[in-house]
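Visitor: Quick one: sequence and predicted model below, then my questions.
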Amino acid sequence: MAQRMRVVVGVSGSPAGPAALHRAVAEARRAGGGAEVLALHAWEPPGGAPGYLRSPCPPLLSAVRAAAEQRLDEALAAASGGAGFDGVPVTARCVRGAPAAALLAAADRGADLLGLGAAGSWWRRGLRGSVPARCVRAARCPVLVLPGPPAAGRAGRAGRRRPGRGAVRAGRARMSAGSPARGLPVDLSAALALLTGAGTAAALGLLGELRPGWFALTAFAAGCAALGGRSRPAAAPLIGLAAWLFHNGFAEHRHAELGWSGPAAETGRLALLIAAALLGTLGATAARRAR
């Protein structure tokens, strides 16, 4: 009995993600015979599996999982426009694990088709490695890699005259009217949150203030608000959790060892840091829309 075709598509939030999802739906529709699409998003706790095993934190894990599920839901809603996929069955699945390993495990039949967006910018490749390259080397089924949206051509910019102030203002007005205010991608904000937490802990250590108290907590909250000002609201929980991780491990309990001072104390600190990040994101979003 012939296997029914299944198109597994990786959804990572990259610029090529919507194109890969649309192409996966088109391939399933072309194949017919009840072909289906599996939209898969892989996520890992901050620091990866080894880091989490060393310092487990269930609240952090739950928040990261919830953020990953939200990213997947938003990607599907944006790709479908809220109108579905014209009768093609699309199943969403959020999997904990490395992206390449999760995709290869899902597309494990010869009748499958694995669809991926291109690796993206250099910082994505540096943080995660090239997921498409790994899948092409190890997949048991055909792999389709879709490029991202074309960037502005460098050759076209050569010799182009600088627009006047009036044209710049008009362009900004069109951008504000025609597209929603955006910030940094959520995964980039999460990575920067870890760097911000480490930098804040190092600065407090140099000042001799890396110890329990309001000074350290205020410094971490200020870092959350500053990074939140460059991020999207969906990133606020991850920014706050990263700050809580460093505050708990270095200011409250020292030596990078997480501890639990009680539900009221730890939940209060976590809520404060997330609120600081959320206020930063909402304030910056409102300012970008007002321009």
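Guide: Perfect, I can see it now. Numbers count the residues shown, from 1 in each chain.
Visitor: From here on, just use CA atoms for contacts and neighbour counts.
Guide: Fine.
Visitor: quick one: secondary structure of the residue lying closest to residue 250 once chain neighbours are set aside?
Guide: Leaving aside its chain neighbours, residue 250 sits nearest to residue 256 (5.3 Å; criterion: Cα to Cα, 6 or more residues apart in numbering). When the structure is split into helix, strand and coil by DSSP: H, G, I helix; E, B strand; the rest coil, residue 256 lands in coil.
Visitor: and residue 256, how many neighbours?
Guide: For residue 256, the number of neighbouring residues by other Cα atoms under 10 Å comes to 15.
Visitor: residues in contact with it?
Guide: 246, 249-250 (Cα atoms under 8 Å, 6 or more residues apart in numbering).
Visitor: tell me which strands and helices the helix or strand harbouring residue 29 is in contact with?
Guide: Using DSSP states H and E, residue 29 maps to helix 17-31. Helices and strands in packing contact with helix 17-31 are listed as strand 6-10, strand 36-43, helix 58-80, strand 113-117, strand 143-146; criterion 3 or more Cα pairs under 8 Å, 6 or more residues apart in numbering; DSSP states H and E.
Visitor: For residue 191, give its distance to residue 18.
Guide: Between residue 191 and residue 18 the distance is 23 Å, computed by Cα to Cα, to the nearest Å.
Visitor: same check, this time on residue 50
Guide: Noted for residue 50: a distance of 31 Å to residue 18, by Cα to Cα.
Visitor: Off-centre distance for stretch 24-39?
Guide: For stretch 24-39, the distance from its own C-alpha centre to the chain's C-alpha centre is 26 Å (Cα atoms, centre = their mean, to the nearest Å).
Visitor: Please compare the first structure with the one that follows:
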Amino acid sequence: MAPGRTLGRDLALPLGTVGAALLVTALMLTGGSAPAPVALAAFLLLTVAFSALARPVVVPAVALVSWLFYDGFVLNGHSDLAFRAQDRTSLLMLLLAAAAGACGAAAVRAVRRRSAR
């Protein structure tokens, strides 16, 4: 694997954390006017993108970081974490988004390997 490809895979978690923090900041600057489903959709897209870059072992951590920011700042506010039904549902959705991103990236890598032969 080329060095440039491994660097992106190594930095996916820290960059995902920065991305989630910037997304929360952007949502807070709008005055919290974004509805929770819209914010969740933004976090889902962010999670898919960074999970596609990450090493498979780090993918659950990418989803967990996204959930911590979403649940703590968007859903519950004031950095409070909760485990009500909507909190658990958002965690499940973010984990599924991370799995989808990782599976998509693995499929692309498999196609590239097959076409390189």
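Guide: Here it is on my side, so go on. These numbers come from a predicted model, not from an experiment.
Visitor: TM value for the aligned chains?
Guide: Here the TM-score of the superposed chains, computed with TM-score structural alignment, normalised by the length of the second structure as the reference length, equals 0.77; 108 aligned residues with a Cα RMSD of 2.3 Å.
Visitor: quick check: longest helix of the second structure.
Guide: Among the elements of type helix in the second structure, defined by DSSP state H, the one spanning the most residues is helix 85-116.
Visitor: how distant is it from the center of its chain?
Guide: Here the centre of mass of C-alpha atoms in helix 85-116 of the second structure, compared against the chain's by Cα atoms, centre = their mean, lies 10 Å away.
Visitor: corresponding residue for the residue nearest to residue 250 of the first structure in the second structure?
Guide: When the structures are aligned by TM-score structural alignment, the residue of the second structure matched to residue 256 of the first structure is residue 79.
Visitor: quick one: contacts for the closest residue to residue 91 of the second structure other than its chain neighbours?
Guide: Counting by Cα to Cα, 6+ apart, residue 67 is the residue found nearest to residue 91 of the second structure once chain neighbours are left out, at 5.8 Å. With contacts defined as Cα under 8 Å, 6+ apart, residue 67 of the second structure is in contact with 90-91, 94.
Visitor: about what we covered before: now the helix holding residue 29 of the first structure: which residue numbers in the second structure?
Guide: For helix 17-31 of the first structure, there is no aligned range in the second structure, judged by TM-score structural alignment.
Visitor: Can you point out the buried residues in that helix?
Guide: Residues of helix 17-31 of the first structure classed as buried: 17-21, 23-29 (neighbour count, 16 or more other Cα atoms under 10 Å).
Visitor: Check stretch 240-258 of the first structure too.
Guide: Of the residues in stretch 240-258 of the first structure, those buried by neighbour count under the rule 16+ other Cα under 10 Å are 240-254, 258.
Visitor: what residues are up against the spatially most central residue of the first structure?
Guide: The geometric centre of the first structure, computed from its C-alpha atoms, lies nearest to residue 187 (Cα atoms, centre = their mean), at 2.9 Å. Going by Cα under 8 Å, 6+ apart, residue 187 of the first structure touches residue 235.
Visitor: which element is it on?
Guide: helix 186-207.
Visitor: And stretch 46-61 of the second structure, end to end?
Guide: So stretch 46-61 of the second structure: terminal residues 13 Å apart, Cα to Cα.
Visitor: now it: which residue numbers in the first structure?
Guide: Mapped onto the first structure using TM-score structural alignment, stretch 46-61 of the second structure spans residues 223-238.
Visitor: Count the neighbours of residue 35 of the second structure for me.
Guide: Should you count by other Cα under 10 Å, residue 35 of the second structure turns out to have 11 residues around it.
Visitor: brain fart, residue 96 of the second structure
Guide: Residue neighbour count, defined by other Cα under 10 Å, stands at 17 for residue 96 of the second structure.
Visitor: Give me the aligned partner of it over in the first structure.
Guide: Under the alignment (TM-score structural alignment), residue 96 of the second structure pairs with residue 275 in the first structure.
Visitor: ok, its match to residue 53 of the first structure distance?
Guide: Plainly put, residue 275 of the first structure is 28 Å away from residue 53 of the first structure if you go by Cα to Cα.
Visitor: what's the answer for residue 101 of the first structure, then?
Guide: If you go by Cα to Cα, the gap between residue 101 of the first structure and residue 53 of the first structure works out to 19 Å.
Visitor: The two: who's more crowded?
Guide: Per other Cα under 10 Å, whichever of residue 101 of the first structure and residue 53 has more neighbours is residue 101, with 15 against 11.
Visitor: Now do the same for that one: its match in the second structure.
Guide: With TM-score structural alignment as the matching criterion, residue 101 of the first structure is left without a partner in the second structure.
Visitor: give me the element residue 101 of the first structure is part of.
Guide: Under the assignment given by DSSP H and E, the secondary-structure element containing residue 101 of the first structure is helix 99-106.
Visitor: which other helices and strands contact that helix?
Guide: The elements that helix 99-106 of the first structure packs onto, with contact taken as 3+ Cα pairs under 8 Å, 6+ apart, are strand 6-10, strand 36-43, helix 131-138.
Visitor: As a markdown table, these with mean neighbour count and distance to residue 169 of the first structure would be great.
Guide: Putting those into a markdown table (neighbours: other Cα atoms under 10 Å; distance: least, Cα to Cα, whole Å) gives the following:
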| stretch | mean neighbour count | distance to residue 169 of the first structure |
| --- | --- | --- |
| strand 6-10 | 27 | 38 |
| strand 36-43 | 24 | 39 |
| helix 131-138 | 16 | 40 |
